[in-house]
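A.B. asks: Sequence and predicted structure below; questions after.
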Amino acid sequence: MRCSLSSVALSLALLSSAEPLLSPYNVHEKRTHIPSGWSLTRRHDPTSSIPLRFALKQRNIEGVGNHLYDVSHPKSPNYGKHWTAADIVRTFAPSDETVDIVRSWLIASGIDGERVALGRTKGWIQANVTVEEAEQLMNTEYNMYTHMSGKEHVACEVYYLPQHVQPHVDFVTPSVHFDAKLTRRSGGESAAPARDIQRVGFGTGPKTDDTVSGVMDGLEQCNEYITPTCLRTLYGLFYNPVATDKNSFGIVEYTPNSYVQRDLQMFARNYSADLIGKEPNLVWIDSNYAQTTHQDFPYHKESNLDLQYGMSLVTGNQTVSLYQTGDLPEGASFNNFLDAIDGSYCTFDGGDVPPRDPVYPDTRFGGYTGPEACGTVKPAYVISTSYSSNEADLSLFYAERQCTEYAKLGLMGITILYSSGDYGVAGNYGRCLNSSHIPNADGYIFNPTFPGTCPYVTSIGATMVRRTATVLDPETACMDQIYSGGGFSNYFALPEYQKDAVCHYLTNYPPDYPSSIWNSTGTSRAYPDISANGANYVVAVDGEFQRLYGTSCSSPVVGAIFTMINDARLALGKGPIGFVNPTIYSPEFADAFNDITEGNNPGCGTTGFNVTRGWDPVTGLGTLNFTKLLALWSSLP
């Protein structure tokens, strides 16, 4: 089911009779379909300017997983010996040969050297050219595509690179890639429906089913109303942090989603008294103001949920950083956030690919007019993100490039958490893949989410307390309002740390589905990794309490637990836990999770995968037992 890109050799005449013969051209990327909601409108104006950006092949990048495993596996002699940012650049920056070959080809093709720019970390080369020049360079045609919302996009169907250049380039933009940034619909600010403002790609925010009357904070009510008290009891999180000046916890939100301070204080007065008078450490990323244009439920539920529970569980003594990313006109993508926390990932330097990702300053009304955030933010030790996209919405090259960046962050000791999605085996927005692997309302093939399928992040699924059970009884997979996202990647290979767990599942509990609707090879990354409760959260939104559901709930809970484990390690003079996956899948940690054995995750016209003993593609390894995890991680170097 993994889509591979063909490499068909083509002969090509001289690009210029004055230049020497170049090597034959090969297909570099080819798109098989126009993404849902887009249509071809017209050929692009050949005289228009277009900033071509060539993502250069990074040196030694094939070994990034091994390096990460070396500092993250509890049996490794280098466990916890995390790298510095300088180590990252020194190891993975593209070679001088790569830079020279790509630059020389551009100049030999008639592009003046003054129009060719290289970033300081050599991750990108930009060539400012016309559409006509770009088409000649890559033997392609550029078109304008229009989304049903009215937004336009520049792209081509296929492009070619010279055979001698191809090994040195990951991908080129703009080309076959389509937009996946978080944004609102055009056509006026009131035109943005709730579904379009909640997640990168096609996702939606946490679900709600009713308004909560009164204060529900007793343990006897946790089967219907989840509060911080319920979560502390479920996972044994009774801990007061002592190294707060050394520790950090970050929660990422994307404008126009925004938290409301008065709602946080309403929640504090009823459920978390130590947050009274507290607010998050607000860190602006390509943004300059709190979102105040839209003051209604869809714009606040995600951020309010994340902050109210993330802050409560680490107590009012621990500062929580809110990374507010993007302005109102542009929105933001995952890459915009990565730009801010790693200067080597900024435009021309390793990650941003306009027009796919928003570029700042934004001169439109209400836009952020400051310089683009580039290495301006020190990343927290634990970063939780309750947003996701679908693998199929992204090209393989684009997803791999971003996934590699998460590996680099793990090397630096940072724990990256992503929610696994709320639609079971279907992708965000409940879409499955059709026979052409296109997300479609009539699709029937399982549709994995991203970045949760990246092997270098920790994917978080959702559980729930059964309506007929108590908080002391075992949880089940979440099957109320939402279904825990899970399954098997179509892009990424099975990581070493997960092989035993996935092999055990497929051997003992093989899914009874034809291989035509899911990746049954047993060689692909499986998700989620772990879970936490994702149902019946009591959240203050716009002056009243609502009951919310979703893996959006689960991710900040896990982030808070890991942050408290970091606190204990830092107090002992040790480092942060960093990338946790090799550790949590190790035999030594096998008893540190509450195994979930009931439920499934429906989607695509099926009942999805079944929950089983041990790891499963619904709840992962299970939920966290804080007491056991704290003892185990405290004993590691």
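C.D. replies: Great, that's in hand. Nothing here was measured: the structure is a model prediction, and the numbers come from that model. Numbering: from 1, shown residues only.

A.B. asks: okay, CA-based contacts and neighbour counts for the rest of this
C.D. replies: Fine.

A.B. asks: Where do the helices of the stretch 101-250 of the chain begin and end?
C.D. replies: 131-138, 228-235 (DSSP state H, counting those that start in this stretch).

A.B. asks: List just the one of those helices that sits closest to Thr453.
C.D. replies: helix 228-235 (25.2 Å; C-alpha to C-alpha).

A.B. asks: returning to what we had before: just put the helices of the stretch 101-250 of the chain in TSV and tack on mean neighbour count and distance to Phe446.
C.D. replies: Supplementary listing: the helices of the stretch 101-250 of the chain in TSV, determined by neighbours: other C-alpha atoms under 10 Å; distance: least, C-alpha to C-alpha, whole Å:
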stretch	mean neighbour count	distance to Phe446
helix 131-138	19	34
helix 228-235	19	31
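
A.B. asks: Kindly state which of the ones you listed is positioned closest to Tyr505.
C.D. replies: Closest among the helices of the stretch 101-250 of the chain, using C-alpha to C-alpha: helix 228-235, at 24.7 Å.

A.B. asks: and the gap between Tyr216 and Val260?
C.D. replies: Tyr isn't right for residue 216; it's Met. 21 Å (C-alpha to C-alpha, to the nearest Å).

A.B. asks: who's more crowded, those two?
C.D. replies: Taking neighbours as other C-alpha atoms under 10 Å, Met216 and Val260 compare with Val260 leading, 22 against 17.

A.B. asks: I figured that one hits Leu305, correct?
C.D. replies: No - assessed by C-alpha atoms under 8 Å, Val260 is found out of contact with Leu305, at 10.4 Å.

A.B. asks: contacting residues for Ile596?
C.D. replies: Counting by C-alpha atoms under 8 Å, 6 or more residues apart in numbering, Ile596 touches Pro474, Glu475, Thr476, Ala477, Val611, Thr612, Arg613, Gly614, Thr619, Leu621, Gly622, Thr623.

A.B. asks: Of those, just the buried ones, PyMOL syntax please.
C.D. replies: The buried residues among the contacts of Ile596 can be selected in PyMOL (16 or more other C-alpha atoms under 10 Å) with this line:
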select buried, resi 474+475+476+477+611+612+613+614+619+621+622+623
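
A.B. asks: Just send the contacts of Ile596 back as a markdown table, with secondary structure and distance to Leu572 too.
C.D. replies: Putting these into a markdown table (DSSP: H, G, I helix; E, B strand; the rest coil; distance: C-alpha to C-alpha, whole Å) gives the following:
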| residue | secondary structure | distance to Leu572 |
| --- | --- | --- |
| Pro474 | coil | 33 |
| Glu475 | coil | 33 |
| Thr476 | strand | 35 |
| Ala477 | strand | 36 |
| Val611 | coil | 37 |
| Thr612 | coil | 37 |
| Arg613 | coil | 35 |
| Gly614 | coil | 32 |
| Thr619 | coil | 32 |
| Leu621 | coil | 28 |
| Gly622 | coil | 28 |
| Thr623 | strand | 25 |
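
A.B. asks: Second structure for comparison follows:
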Amino acid sequence: MHILPAALAALLSVATATPVAQPKVHQDHARSPYAVKETHFVPRGWTATDDSTDQLLDLKIGLKNKKFADLERHLYEVSLPTHHRYRQHFSKEEVDNLVRPDEEASSLVNEFLQDHGISKEQCRYSSAGDWISAALPVAQVEKMLNTKYSVYKHEDGTTMIRTTEWSLPQHLHEHISTIQPTTAFLRASPKLQTVLESPDADFNEDDWDPPSATDLISVCNFEGVTPACLRLLYGTDDYTPQSPNSSIAFTNYLGEVANRSDASRFLTMFRPDAVSSASMFDQISISGGPVDNGTAGAGYEGNLDIQTIAGQVWPINITSYSTGGSPPFQADLNTPTNTNEPYLVWLEYVLGQQEVEQTISTSYGDDEQTVPQSYAQAVCEGFAQLGLRGVSVLFSSGDFGVGSNDTCYSNDGKNTSMFLPAFPASCPYITAVGGTRGYPEVVAYDTRNGYVSGSGFSNYFAQPAYQKDSGVVDKYVESLNGEYDGLYNKSGRAYPDVAVQGYRYIVIYNGSVITLDGTSASCPTMASTISLVNDALMADGQAPLGFLNPWLYTGAGEKAFTDVVNGSTTGCNTAGFPAAAGWDVASGFGTPQFPTMLDILGLGDS
């Protein structure tokens, strides 16, 4: 249900189309001297190989949201169960009006582009006008930003065209938040660890008999987790979705594709009533992202996502987003679009849609320090917009504990020892999902491949109000008694918020059975549970949960989740953060109990 605040009603008359021409700004502004806008050190593992000026970049210019404090206030009010506006989410138009730049900013930035020979016809504008995109030659961008690009190569072979410093005329600094691709080295790798052999090499649909028992020990083999196990473990097995408008989505990057043939085979074995979901889920290509072409085994992550979600939420509508830009990638005149900033590309698309799925799962990320803070802030603010529109956005917490061993150093040129927070898991406007294993559940790990569920404290984002007000993070930090002081930011946003099984999921890939580790599995599982809660709410005529964290930290986390008290997020050559009674930074509030979620929402008979 959308309730239109009076303060926003007057804004609805503001045009939402491409920004119109504004009065000419005084030339003194247009000719103000350049000053450095941003610098960022080259992350560890990257090396400049050569300069490149004969290529095109898909440049994205973010105009600063000067009303974000208002947007954040609205977000918390509609997400806090004790507030009278709880779950009165905003429409697309209302959110657009909160982020639309003022006329002065739009005019100045457009004039700057025109001064560099870039017409409005060459540009793409987001629906709110807060992002401007254009495919431009590197040489032209270098002149615009008073910088020099180079081709950087990662030790794993990935290549990107980046710079370490860029500038703008001084009068534009207050109006532009970020421009990319410039200094962001984010690769958005899947939070997915090494592929593992199936526990039974001959395991196939001819051998498989679905368990007839209803007790957990008989149904669950935690060396090969199935939908039946997850549904029984988290209490969703007796629930049948009821709302025809329920929807869930997952996002893929790097050329990952959810394959229909593999999904059909998986569901035939493990959720036969949901087999039709394999042919019915929607696939949306963004910026040339690939979709299923009929060949099996298009991607581990894509297959894991669709099989995990369809195995739990049938018949809820499922959408797969595939965003283009698959490293190793090097733009040239024949391949003009560099989309190695995948979240900006995806956000521009999805925020432009009138309707968005109520729950979205993403299992990608990288070290927070691989991106400049301005980029992280801009992306995070985009997730906040989704939350205000009633979307539950979930991200995996990472697969290397507090940081991969022997890599735990700052990226400021000082090489200071530190734990490595992940992004977007560190964003305060998403729900970060950690991993567990076994039963009773402990923090997930796998000694065979080094997988450990990720956790940490952001160096970019302060501890958000919902964590500060609940006191659970400060209480946990105090319980550490000074251990690891100096290695993490005690006042930063802490994650994960919750945790779910993330060890040895059975997946069909290229027609064969494999098992996968990773919070890549945890995130779609948690998203599936939330999607079922949203379905129950919508079937009851209520609005979906939207941004989850204020709900979690004001009681739902303690009441509707099973505490995980054993294990730790080892990494950085340390034992990492330990699980403990109550909320902890190793497992958040623990694992979900669907029936209790419904009870505290007044839907116990659903």
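C.D. replies: Sure, I can see it. None of the values given here were measured: they were computed from a predicted structure.

A.B. asks: which helix of structure 2 spans the most residues?
C.D. replies: helix 519-539 (DSSP state H).

A.B. asks: State the span of structure 1 onto which that helix is aligned.
C.D. replies: Mapping helix 519-539 of structure 2 onto structure 1 (TM-score structural alignment) gives residues 551-571.

A.B. asks: average distance between that stretch and structure 2?
C.D. replies: Averaged over the aligned pairs, stretch 551-571 of structure 1 sits 1.1 Å from structure 2 after superposition, using mean C-alpha distance after the TM-score superposition for structure 1.

A.B. asks: all strands for the stretch 301-450 of structure 1, in order.
C.D. replies: Listed in chain order, the strands found in the stretch 301-450 of structure 1 under DSSP state E, counting those that start in this stretch are 320-325, 382-385, 389-390, 415-419, 432-433, 439-440, 449-450.

A.B. asks: Of all those, which one comes closest to Gly80 of structure 1?
C.D. replies: strand 415-419 (12.3 Å).

A.B. asks: chain center to the closest one: distance?
C.D. replies: Centroid separation for strand 415-419 of structure 1 versus its chain: 8 Å, with C-alpha atoms, centre = their mean, to the nearest Å.

A.B. asks: what's the burial count for Leu22 of structure 1?
C.D. replies: For Leu22 of structure 1, the tally of surrounding residues (other C-alpha under 10 Å) stands at 17.

A.B. asks: Could you report the separation of it from Phe609 of structure 1?
C.D. replies: Distance from Leu22 of structure 1 to Phe609 of structure 1, by C-alpha to C-alpha: 51 Å.

A.B. asks: Show me the strands in the stretch 501-606 of structure 2, by range?
C.D. replies: Under DSSP E, counting those that start in this stretch, the stretch 501-606 of structure 2 gives strands at 505-509, 512-516, 561-562, 568-571, 574-578, 591-592.

A.B. asks: returning to that earlier point: deepest-packed of the strands of the stretch 301-450 of structure 1, please.
C.D. replies: Highest mean neighbour count of the strands of the stretch 301-450 of structure 1: strand 449-450, a mean of 30 (counted as mean count of other C-alpha atoms under 10 Å).

A.B. asks: what's the counterpart of Gly461 of structure 1 in structure 2?
C.D. replies: Checking TM-score structural alignment: Gly461 of structure 1 goes with Gly434.

A.B. asks: Are we agreed that its match is in a helix?
C.D. replies: No - membership of Gly434 of structure 2 in a helix is not supported by DSSP: H, G, I helix; E, B strand; the rest coil, which gives strand.

A.B. asks: Hmm, it is touching Tyr503, no?
C.D. replies: No - counting by C-alpha under 8 Å, Tyr503 is not a contact partner of Gly434 of structure 2; they are 11.1 Å apart.

A.B. asks: which one of those two has more residues nearby?
C.D. replies: Gly434 (40 against 30).

A.B. asks: What ranges does the stretch 251-400 of structure 1 have for its helices?
C.D. replies: Per DSSP H, counting those that start in this stretch, the stretch 251-400 of structure 1 carries helices over the ranges 261-271, 297-313, 334-341, 396-411.

A.B. asks: now the shortest one, how far from the centre of its chain.
C.D. replies: Distance of helix 334-341 of structure 1 from its chain centroid, counting by C-alpha atoms, centre = their mean, is 11 Å.

A.B. asks: so that helix aligns onto which residues of structure 2?
C.D. replies: Using TM-score structural alignment, helix 334-341 of structure 1 pairs with 343-350 in structure 2.

A.B. asks: how far apart are the matching stretch and its match in structure 1?
C.D. replies: Mean for stretch 343-350 of structure 2 is 2.5 Å (mean C-alpha distance after the TM-score superposition for structure 1).

A.B. asks: Quickly name whichever of the contacts of Ile596 of structure 1 is closest to Thr315 of structure 1.
C.D. replies: Nearest member of those to Thr315 of structure 1, counting by C-alpha to C-alpha, is Thr623, at 20.6 Å.

A.B. asks: Could you check how far the aligned partner of Thr583 of structure 1 in structure 2 is from Tyr76 of structure 2?
C.D. replies: Using TM-score structural alignment, the equivalent of Thr583 of structure 1 in structure 2 is Trp551. According to C-alpha to C-alpha, Trp551 of structure 2 stands 10 Å off from Tyr76 of structure 2.

A.B. asks: Looking only at neighbour counts, state which of these two leads.
C.D. replies: It is Tyr76, of Trp551 of structure 2 and Tyr76, that has more neighbours when counted by other C-alpha under 10 Å, with 24 against 19.

A.B. asks: which one in structure 1 is aligned with the more buried one?
C.D. replies: Using TM-score structural alignment, Tyr76 of structure 2 lines up with Tyr69 in structure 1.

A.B. asks: need the contact list for its match.
C.D. replies: So Tyr69 of structure 1 contacts Pro582 (C-alpha under 8 Å, 6+ apart).

A.B. asks: swap the cut-off to 10 Å and go again
C.D. replies: Neighbouring residues of Tyr69 of structure 1 by C-alpha atoms under 10 Å, 6 or more residues apart in numbering: 63, 76, 78-79, 407, 410-411, 456, 495-497, 579-583.

A.B. asks: Between those residues, which sits nearest Ala571 of structure 1?
C.D. replies: After measuring these against Ala571 of structure 1 - C-alpha to C-alpha - the closest member comes out as Tyr79, at 18.1 Å.

A.B. asks: what about the aligned residue in structure 2 for that closest one, distance to Gln385 of structure 2?
C.D. replies: Under the alignment by TM-score structural alignment, Tyr79 of structure 1 pairs with Tyr86 in structure 2. Taking C-alpha to C-alpha as the measure, Tyr86 of structure 2 falls 16 Å from Gln385 of structure 2.
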